[in-house]
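Colleague: requesting a structural model of the entry that follows:
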Amino acid sequence: MLILYSGCSMNLNWYIGIMKRYLCFIFLFSVFFASATMTIGRLDLQKNAEITFTAKESLDKQTDSLKTVRFYLERSDLNKNKGLYANAYEDLWLALLLAEKEGDKKVLATIHDELGVLYGIYGKHAKAIHHKKQSLRYIKEGTFSKRKDFGSLVSAYFNLAVQYRKAGDLNNGLVYLDSCKLMEQTRMKNVKENPFILSEKGIIFLLKYDVVQAESYLIQAKDIFEKNDKNYLVIIYAFLGDLYTLKDDIDKAIHYYEKSLNRLQISNTHTDFKTDVLNKIATLYNKKGELKKAYFYLDKSTKISDSLFGVRTKVNGQLFEIKDKYQEAMAAKDNYIKEQQHIIEKKKREQTQLLFVMAVIVFGLVFLAILSYHRSKVRKLKTEKESAAIKIKHDKEKLNAILETKSKELTVSALQLIEKDKNIEILLEALKDNSSGKYGEIQSKVVRGNKDLWESFNLRFTEVNTDFYKRLVKKHATLTPTEQKHCALIKLKFDSKEMAKLLNISVNSVHISRHRIRKKIGLTREDDLSNYIANI
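Modeller: The predicted structure follows:
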């Protein structure tokens, strides 16, 4: 029964030990101080008071927020090392509030990394990973102009890999380890193997039960650390013990567990592994049947665990009861911002509505003004147009009346001349019978007088019918000057006989002329020549 219990305890404690290394270190550190002399305790309290006093004095003299942040970080680190996680946790949130105002990415990266550590100690892996990622983001956003900056980035990737491994997400752990390796090779030009990366890969493959690869990586890391950083051998030896336990090589497993304990005693580092390693050694000795040794190691492990649990319960019970001041402040800030945004949006809506109403009113007034102006202008133009039309009508009627009068006068004058010409012909016939000698002389004078009479008539016709000849020629360019004269007489409604008398030609000649004119104009028999010419 004891052997069955020991086997189960070995596997259970193996996983628990992996997840709680950092927690055990802090607890053991607190136990160490709790069991020290009162003098040492007083010295620690005095040192803490001196740090606090110095920092506060610096705060009184200076207003540099970054120095205040550094004070909170130092005090948080001191509280964490003493196991006062609640105080450390609160100091980190206070530092974060100030650091976010300053925007210093390196400080923000440090704060989030420390918050990740605290959350990791209590197994809150989701929050721990969140803060580790925040730390990585701030480091990435910084300017990496120096080799050490890339070193910070590699460390951030490594810390995330470790946190993913503790959370049980082994694949993501390997992904971030590969990122570390790639960063070292491409940016830092480092071709040497990094023992930390090797050791973490060995641990992950061990958890994957890939014993061959796990042993290869852990042995490589061990060989490098034995030459350089011997303190990290506490972890390497402990996991090599787990490896050989899994391979059921008990003696070799005990050998590496004891080497881990010896290195821990010498360096006094990674003390969080002590309880787990003691318990595993006890389990292995129990499996070998060496019960005294098994009891010895199990008793040491139990005492440390009990002390550790007491410290955890007494000192850190308040951690999960602490009010998250940062989150409360951020929530209050968000609520205030939302209220202000709501007020601003409400005012904007009101301003928009007011502007819209004003715009509608202004637009309406402008529209009414334009409409009124347009209507006034239309009325004015209509009145002016009507007045102009009336004036034109009156002028036209007046002109037509004058034209009609003059045309009548011209016609009367022409008819009088024709009548006079008839009387002259009668007298000439009488003279021809009585005195033939005088007849020829007088007839010549009468013919010359008729020519002058036509010229006088044509001049008066042109004055009355302005541009008649121009319109006639423009419309019918083929008409001769004689035919144009005939058209003028046709316009005045003269018949063929009257035209013959006035033009001193025969009636037959007038008929021929009228026929030619109709033909050139293009009139048919049904068309009236006099009406057509009168409308030109």
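
Colleague: only C-alpha atoms from now on, for both contacts and neighbour counts.
Modeller: OK.

Colleague: and the gap between the residue of the chain positioned farthest from its centre and L136?
Modeller: Centroid-distance maximum for the chain: N434 at 123.5 Å, with C-alpha atoms, centre = their mean. Here N434 is placed at a distance of 150 Å from L136 (C-alpha to C-alpha, to the nearest Å).

Colleague: please provide the structure for the following sequence as well, for comparison with the first:
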Amino acid sequence: MKYFQHIFQFLFTVGFLFSSGLLFSQDLKYKEYDSILLNTPKEMGKKNIPREKIILWNKEMLEKMKKENYVRGIIWAHINIANQCWNLGNGEESIKNLNAAESILHKNESEIDFFTIAKLYQEYSQAYYVMKLYDTGLKYNSKGGYYGNKIEDKDRRGKFLSYVYTTRANFLYEKKDLDSALYYLKQSSLLYESLSTTSQIANHYIEYQPSQNSAKAYLGQGMDIISKKKHDPNDYQISVFYYYYAQYFFKEKNYEKAIVFLDKALEYNKKLKTIEHTKNIYKLLISCYKNSGNLEKEKQYLEYYIKLKDSLENSQAKGVELSIKTIEKEKTEENKTLKKKIFIYSSIIIFLILLVLAYLYYQNHKKKKVILESKEIISRKEDETKVLERRISGVHEDLIQLAKNNDISFLEKFHEVYPNVSQKLLAINPDLTKDNLAFCALIWLGFSSKDIAEFTFMQHRSVQIKKSRLRKKLNLGSDVNLYQFLKSLVDN
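Modeller: Okay, the predicted model is just below:
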């Protein structure tokens, strides 16, 4: 009896040690995957490897993580692909990958760390920024900040929150909340003195609340970060910094210096294919050459700008085509190597012929599918546009009726439908009252003085007096047609 007990105990101990060894080995493997997924895309970016190839590498890692059934690895592969997509201007593809990652997260939330969750929502935020959906982007930015504050590692938490605050500042600039934007930039800088944040603070004093002395001070800090290689700035950050420096000289009307820094910005950005940034560089170069009288260079960069704009529209299709070609090429090479070890030369030749035929068939089928999908997308977009036009027409009619009824909600509804009108007017004179804005709204909608007098229960002469006072507030002469002036402010 004791003999069997000893055997059982021995087998149990061996089994326990073996299973523990497997679990330990698996844990080490997963940690290695974490390190690869977090660090390799950054290293590839530093080496200026094209974003399409980084996407392809992450797609291969995604398939590997799926085979390994490693949930956190799958999520990070999707996050990495999404990051490269929005940098290429492809917000739609970015959102698709983030949706896939979030779906997996919800099913395995207890297994996922706060850094991964925070990173997922921050990437959502960036993708929506590219798509100009600022309110939605801010919502996800807040979620990223919420989970970012839960990150245990202090250094990682500080660096990540710095990134979140910088992104939030970008959203606030779009919403014209300049003071809050500057506040978050400075909070970001306190957490982590990166070249990116320093550059954006400098740009704040160049573009939004002009102060050349303040801008110069922060640009000096940026040059110090580059020269001393603090926090290891990457090529994109340096390129953006030089772009802001060019803006500084453009404001000084020193166009030659501005062009020098724009050339540097292009040099650091040439392999990155960060399309929006490249467009901004070209746009400023066009203005510099125009102001300096170099019409030939102005024309040259205008052509570059137009070509880049067209390429942006085709970036998704090109990215898919490049990925397919690269994958097929690598599969062919792998198959060649494998078959040389297994089959005789005649078998290899036969296999390659079949592979080529299959590849050609697949390519032909894929192209037809892409063309069909493109047509469907175009048709769907056209239908959406028609629906939107009908909605806008209906909203406009409702607005007209509110004006005729002298409804108190007229101005609020007008702001919702045509927000830029009041923004432009307040930019001219911040002291304009709600009554002034409502009066401008009635004129902008095309109502005559007689109509306005009738709807607002005023004398015709009182309307004329109000128009005269409004001209003074807007610094307009008596010969200026108010309706034409207001319509010229904002493209209808």
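
Colleague: tm score of chain vs chain?
Modeller: Once the chains are overlaid, their TM-score stands at 0.48 when taken by TM-score structural alignment, normalised by the length of the second structure; 271 aligned residues with a C-alpha RMSD of 3.7 Å.

Colleague: counting neighbours, what do you get for the residue lying closest to E498 of the first structure once chain neighbours are set aside?
Modeller: Excluding the flanking residues, the one nearest E498 of the first structure by C-alpha to C-alpha, 6 or more residues apart in numbering is I418, at 7.0 Å. Neighbour count for I418 of the first structure, taken as other C-alpha atoms under 10 Å: 21.

Colleague: roughly how far out does the host helix or strand of I418 of the first structure sit from the chain middle?
Modeller: Using DSSP states H and E, I418 of the first structure falls within helix 325-434. Centre-to-centre, helix 325-434 of the first structure and its host chain are 50 Å apart (C-alpha atoms, centre = their mean, to the nearest Å).

Colleague: against which helices or strands is that helix packed?
Modeller: Under the contact criterion of 3 or more C-alpha pairs under 8 Å, 6 or more residues apart in numbering; DSSP states H and E, helix 325-434 of the first structure touches helix 85-102, helix 436-464, helix 496-503.

Colleague: reformat the ones you listed as CSV; add distance to H374 of the first structure and mean neighbour count.
Modeller: As requested, those are exported to CSV (distance: least, C-alpha to C-alpha, whole Å; neighbours: other C-alpha atoms under 10 Å):
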stretch, distance to H374 of the first structure, mean neighbour count
helix 85-102, 63, 20
helix 436-464, 44, 14
helix 496-503, 59, 20
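
Colleague: those: which one's closest to V211 of the first structure?
Modeller: With respect to V211 of the first structure, and counting by C-alpha to C-alpha, the nearest of these is helix 85-102 at 36.6 Å.

Colleague: the inter-axis angle of that closest one versus helix 325-434?
Modeller: Helix 85-102 of the first structure runs at 20 degrees relative to helix 325-434, counting by axes from the mean of the first three to the mean of the last three C-alpha atoms, to 10 degrees.

Colleague: which helices and strands sit right next to helix 85-102 of the first structure?
Modeller: Under the contact criterion of 3+ C-alpha pairs under 8 Å, 6+ apart, helix 85-102 of the first structure touches helix 65-81, helix 105-121, helix 291-316, helix 325-434.

Colleague: same thing but at 7 Å, please
Modeller: In terms of contacts (3 or more C-alpha pairs under 7 Å, 6 or more residues apart in numbering; DSSP states H and E), helix 85-102 of the first structure is packed against helix 65-81, helix 105-121, helix 325-434.

Colleague: quick one: closest of the ones you listed to N286 of the first structure.
Modeller: N286 of the first structure lies closest to helix 105-121 among those, at 30.0 Å (C-alpha to C-alpha).

Colleague: give the next helix or strand downstream of the closest one.
Modeller: Helix 105-121 of the first structure is succeeded, C-terminally, by helix 125-141 (DSSP H and E).
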